[in-house]
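> mind looking at a prediction? Sequence and model below.
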Amino acid sequence: MEQPPDPGFAPGLTARVELTVSDTDTALAVGSGDVPVLGTPRVLALAEAATVAATATRLLPGMTTVGLRVELDHTMPTPVGRTVVAQAWLTEVTGRRLHFDVSVTDGSTMVAQGRVERALVDRHRFVERASRTP
């Protein structure tokens, strides 16, 4: 039987994470382009890290979340040395699915925004099932 979500997951949970952009975070370094600015894969990873942080203290033992869907608009470049902040807000809980609005800012400038959907899963069963996948 599928375990219901933890009742602690309700719209309004939020978290933020910061990153000071280094040479290893650039589009050039991560292979998503040839310019020395914050690469979109790192923007996405930062946004997802904020969603993980928002759920971390509410997870039941043995549970985790996994990413299901991402919608992200990366609209402004960020040079090396700048600090960006990713913020995630839990906006909807549908069964095991958690829907977040996310934003990444550089000071008052919006760098990226979008939505991330994660699912609550039993960590052991998930890893076991993944290892059987061909």
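Sure, I can see it. Please read these numbers as outputs of a predicted model, since none were measured by experiment.
> please make it C-alpha for all contacts and neighbour counts, starting now.
OK.
> quick one: name whatever helix or strand follows the strand ranked longest in the chain.
Using DSSP state E to define each element, the chain has its longest strand at strand 109-122. Later in the chain than strand 109-122, the nearest helix or strand by DSSP states H and E is helix 123-132.
> report the angle between that next one and strand 109-122.
In terms of direction (axes from the mean of the first three to the mean of the last three CA atoms, to 10 degrees), helix 123-132 departs from strand 109-122 by 90 degrees.
> hold the first one in mind and look at this next one:
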Amino acid sequence: MRHQVTDADTAIALGSGDVPVLGTPRLIAWLEAATVEAAAPFLAEGQTSVGTAIRVEHVRATRVGDHVEVSAFAPLEAEGRRLTFLVKAVDGTDTLVASGEIDRVLVDRERFLA
């Protein structure tokens, strides 16, 4: 998934800081969206996945206008209903922006919403 950083994605806009660079909350949302997509092949009929843990280091600032590519890799661990994905984000020069792990749990959609 490739995203261009806009003013709406900055730490200022998201209330997570006072600098006009990619805010960590938006980066986490992009990484989590990548895990939703990566979890899809593991879902049975009537299931969805929900995020349960995030361990990510945001190590490089990204300016407005620059691009970030986020990826989630096949589960490092699949224990019962829990999937642990390795995630990373790189900028347009393939420089690491963030890396870590995100856990998702497979749940029955109707029971979860009830």
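Yep, that arrived. Note that this is a predicted model, so its numbers are computed, not measured.
> start and end residues in structure 2 for the longest strand of structure 1, please.
Counting by TM-score structural alignment, strand 109-122 of structure 1 pairs with residues 95-108 of structure 2.
> for the closest residue to S99 of structure 2 other than its chain neighbours, give its distance to E57 of structure 2.
Spatial nearest neighbour of S99 of structure 2, chain neighbours left out: K88 (4.2 Å); criterion: CA to CA, 6 or more residues apart in numbering. According to CA to CA, to the nearest Å, K88 of structure 2 stands 9 Å off from E57 of structure 2.
> next: V105 of structure 2.
21 Å.
> compare the two and say which is more crowded by neighbours.
Neighbours were counted for V105 of structure 2 and for E57 using other CA atoms under 10 Å; V105 has more, 18 against 14.
> how about that one, what does it touch?
When contacts are counted by CA atoms under 8 Å, 6 or more residues apart in numbering, V105 of structure 2 touches S49, V50, G51, T52, R81, R82, L83.
> at 10 Å instead, please
39, 48-53, 78-84 (CA atoms under 10 Å, 6 or more residues apart in numbering).
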